Each structure stands twice: as structure tokens, then as C-alpha cells.
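>>> Structure of the sequence below:
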Amino acid sequence: MARLTKKKKEAVAKIEKDKLYSLEEASALIKEITNTKFDSSVDIAVRLGVDPRKANQMVRGVVSLPHGTGKDMKVLALVTPDKEEEAKEAGADYVGLDEYLDKIKGGWTDVDVIVTMPSVMGKLGPLGRVLGPRGLMPNPKTGTVTMDVAKAVSEVKAGKIDFKVDKTGIVHAAIGKASFSADKIAGNANELIQTLIKLKPTTAKGTYVKSIHMSSTMSPSVAVNPKIG
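Purely as a prediction, here's the structure:
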């Protein structure tokens, strides 16, 4: 078993064992126990009472974090020439089509989100092996396949993220940075949790939100009271 560093021990000592913190308390505590020299990401893990193997219990969606992600999201807009200017003005970092499709075929995936148009999706199909494992394949359900390219790019830049329950029933998401105020971290976390609650499958039985844990890069996790309205 790995030995805890002095800073890690100090951080663990500040977390009350078996206590379920409120979002506000957890957010303040995360800031207190984060000791990295860089601006750590703050992450949340929500365990849901669903069986992801069943199609009617798959939880997937998007949420616009009210205080943004704290990260400069790199956006690639794969669009036809008539949409290029629109995508550039909305803030897309890379804009084009065939040249970027060729780069992706060669293994280039140095972006966070890809936005495209319905008419282009046919060209992206063969690239599923490259984009799928990295979570970069555009999807109409997440708003990244649309004719309103400018809106999609702007939303991603402003803090819109997509999420999907994994095979163990957990939704993981980055909800900000340790440099955010505790209020902003809590606000972003609450927005994600409320969105998840609205997406509860009708076929899910028993407790839906089973547990919630927050952590920052390299920090211990803090248990949050899952009974959030």
C-alpha cells in the first residue's frame, strides 16, 4: 500500500470519517485540502441506481455549468465552407473539413469537443475508432451535430459539458477549478446533480442518487449527502 505524504495525511485528517457533507461544505473543504502547485480540476462522481447495460436505463445528457469549467475548451468545427466564418466568429479554435478529417485519420485528436453538421456526419463514421474511445464523436443528443454551429460552439466555450453514465453506474464530470470560490464550485455541482435528477429513467427502481463524491486533482475525496432535492 502506498504511503501517504505529509500533505496527504493533513488533507485526510481534515475530512470527518463517515460524515456526509453538504455541497457548500464539501466545496469549501475541497479548496482547503487542495495543495497542488497548479490550478487543480474539481471533479464529481455520482453513483446512480441504474443498470447501464439496459438501454432504457442509460443516463446521458448535457449541462451548462453556470460558472463555466475554468478550462479553455479547444473546439474543432467540421463544417462546409459556407459555415466556416460563423464557426470562427463563435470562437472555434479549428475550422475546416477535409484537411482535419485527414489529420484525424492520422491520429490527431488535440481537441476537447468536435462540432459538426448533419450533412458531414457520414464522413465521420469511418473515424469512429479514433474518436469514439476519446469521447470526441459528435452526437445530436449532446448538441454537437447541428445546423446552428455558432450556438453549439458558443455553448461549449461558455461551459457546456456532456456526461454519460459508465458501465459501473457512475457519472464522472469536471465541474471547475480549485481556484473557483466555494460558491461557484457548489453552484456547478448542483446544476449537474439537478440535471441528472431530471433524467432519471422511469424504469430505475429504488434509490436513484446513491452516492456523491467530490475531489480535486490528487486530493482525497469528500462524501456529499446524496439527498439533494
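
>>> alpha carbons only for contacts and neighbour counts from here, please
Fine.

>>> What is the subsequent helix or strand relative to the top helix by length along the chain?
The longest helix of the chain (DSSP state H) is helix 182-198. Downstream of helix 182-198, the first helix or strand assigned by DSSP states H and E is strand 209-216.

>>> What helices and strands are in contact with that next one?
Using 3 or more C-alpha pairs under 8 Å, 6 or more residues apart in numbering; DSSP states H and E, the elements in contact with strand 209-216 are helix 23-33, strand 41-48, strand 222-224.

>>> Alongside the first, I'd like the structure of this one:
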Amino acid sequence: MSKDSRQYKEAKRAVEPGRLYSAPEAVRLIKSMQTAKFDETVEVHIKLGVNPRHADQQVRGTLMLPFGTGKSVRVAVFAKGEKASEAEEAGAEIVGAEDLAQKVQDGFLDFDAAIATPDMMGVVGKLGRILGPRGLMPNPKAGTVTFEVGKAVKDMKAGKVEYRTDKFGVVHLIIGKKSFDEEALSGNYREVMDEIVRAKPAAAKGKYLR
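Sure thing, here's the model as predicted:
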């Protein structure tokens, strides 16, 4: 059994057991910790009072992080003709149609987000078992099935993120990198929380934010 690293032990000691930290306090605490030599990703995990097994209690959507994610996002677009050209001009790294679908079938998954035009969903839909579990399946509700591929690509690269509850009713979201200043991390956190509150399902009963 591996032992905890010195950095982990120091970080653990910095957190008071049982204490509820405010968002600004939590951000300052994160910024004060020295735990890795690379620029770590900062995430927020929100437990909601919903039952995701019921369709009317699922929480899902997209939002734009005002300070971005700090990540370089590789975007794949399933499109043809003018829409393929539009995607390339907007900065999509990977663009194709049936040929791209075949590459994915063969194991190619070197991208972080996928967008498809509606007319390509007959082809892309067959990739559900591959893309779905990885959170890469284009979806109309997330704005990733659209003819406005140029805008969708630019939004993805500017900090648009998708969220949904997992089977335990928890939403997991990136809010930036540790190198972000406190204002940026706090600003992204506030935007996430505002969005999650706005997305509360009408069918959710009792305490929503756990």
C-alpha cells in the first residue's frame, strides 16, 4: 500500500476538519497550497437534492466561465461542405464526416469536445457507446448539435463547459487552474453556483444544495 506524499500530508493539515469554508476562504487556501510542480486544475463538486434516476429531476446544461477554464480544448466537428469549412475557420482541430466517424470507431479519441451538425447525427448517433461514456456525445441541449458550428467552436475554446448530475446527484465542474488569481477563480465559482441554482428542476423537493 502506497504512503501519502509529504505534499498531501501538508495540504491535509492545512484544512480544518468539520469547518465550512466560504468560497473566498477556500480559494485562498487552494492558492496557498504547494502540492504539485504542474499547474493543477481546480474543480468544484456540488451535491444536489435531486434523484437523477427521474427524468424530471436531472440537472444538465452549459455555461460560459467568465475567466475561461485555462485548458487548451481540442474540438472535433462532424460536418460537411460549407459547415466543415466554417468549423475549420473557427479553429476546430479535427473536422470530418463519415471519415471522422470511422476514425472514432477505430479508436481515435484525441479531442476534448465534439460538435455535430443535425444532418450528421444519423452517423454520429452510432458512436454513442464510444462517445457517451466519455462525455463527448454531441447533444442539442448542450448546444453541440447545431448548424452554428463556428459559434459553437469559439464558445468551447472561450470557456464554455457542459455539466450534468452523475448517478449520485453530484455535479462536477472545472473552475480554472491554480495559476488563476483569486478574482478569476472566485468569479468562475460564482457563475457556476448561479447557473446550478437557475437550473433547479421544478420537481426537486427539499433542500436543493446539499
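
>>> how far does the longest helix of the first structure sit from the chain's center?
Mean-position distance between helix 182-198 of the first structure and its chain equals 12 Å (C-alpha atoms, centre = their mean, to the nearest Å).

>>> Spit out the contact partners of the residue nearest in space to the middle of the first structure.
Taking C-alpha atoms, centre = their mean, the centroid of the first structure lies closest to A173, which sits 3.9 Å from it. By C-alpha atoms under 8 Å, 6 or more residues apart in numbering, the residues touching A173 of the first structure are D43, I44, A45, F163.

>>> Look at the counterpart of A150 of the first structure in the second structure and give its secondary structure.
In the second structure, the residue matched to A150 of the first structure (TM-score structural alignment) is G150. Secondary structure, DSSP: H, G, I helix; E, B strand; the rest coil: G150 of the second structure is helix.

>>> you'd agree G150 of the second structure is up against E86?
Yes - counting by C-alpha atoms under 8 Å, E86 is a contact partner of G150 of the second structure at 5.5 Å.

>>> Okay, strands next: where are they in the second structure?
In the second structure, the strands defined using DSSP state E lie at 41-47, 60-64, 75-78, 94-96, 113-116, 160-164, 170-177.

>>> can you tell which of the ones you listed is closest to K141 of the second structure?
Taking C-alpha to C-alpha, strand 60-64 is the member of the strands of the second structure nearest to K141 of the second structure, at 6.6 Å.

>>> Average offset of that closest one relative to the first structure?
Compared with the first structure after fitting, strand 60-64 of the second structure has a mean deviation of 0.5 Å; criterion: mean C-alpha distance after the TM-score superposition for the first structure.

>>> Where does that strand end up in the first structure?
Counting by TM-score structural alignment, strand 60-64 of the second structure corresponds to 60-64 in the first structure.

>>> Now do the matching stretch: distance to the chain's middle.
With C-alpha atoms, centre = their mean as the basis, stretch 60-64 of the first structure stands 8 Å off its chain's centre.

>>> Ok, stretch 174-183 of the second structure next?
Stretch 174-183 of the second structure has its average C-alpha position 15 Å from the chain's average C-alpha position, going by C-alpha atoms, centre = their mean.

>>> buried sites along that stretch?
For stretch 174-183 of the second structure, burial by neighbour count (16 or more other C-alpha atoms under 10 Å) applies to I174, I175, G176, K177, K178, F180, E182.

>>> Would you quantify the distance from the third one to L65 of the second structure?
When C-alpha to C-alpha, to the nearest Å is the yardstick, G176 of the second structure and L65 of the second structure sit 9 Å from each other.

>>> intersection of neighbour lists for the two?
Common neighbours of G176 of the second structure and L65, counting by C-alpha under 8 Å, 6+ apart, are N188.

>>> picking that back up, and the longest helix of the first structure against the second structure, how far off on average?
Averaged out, helix 182-198 of the first structure is 0.9 Å away (mean C-alpha distance after the TM-score superposition for the first structure).

>>> just checking, A45 of the first structure touches I212?
Yes - between A45 of the first structure and I212 there is a contact under C-alpha under 8 Å: 5.7 Å.

>>> the more surrounded of those two?
Applying other C-alpha atoms under 10 Å to A45 of the first structure and I212 shows that I212 carries more neighbours, namely 23 against 18.
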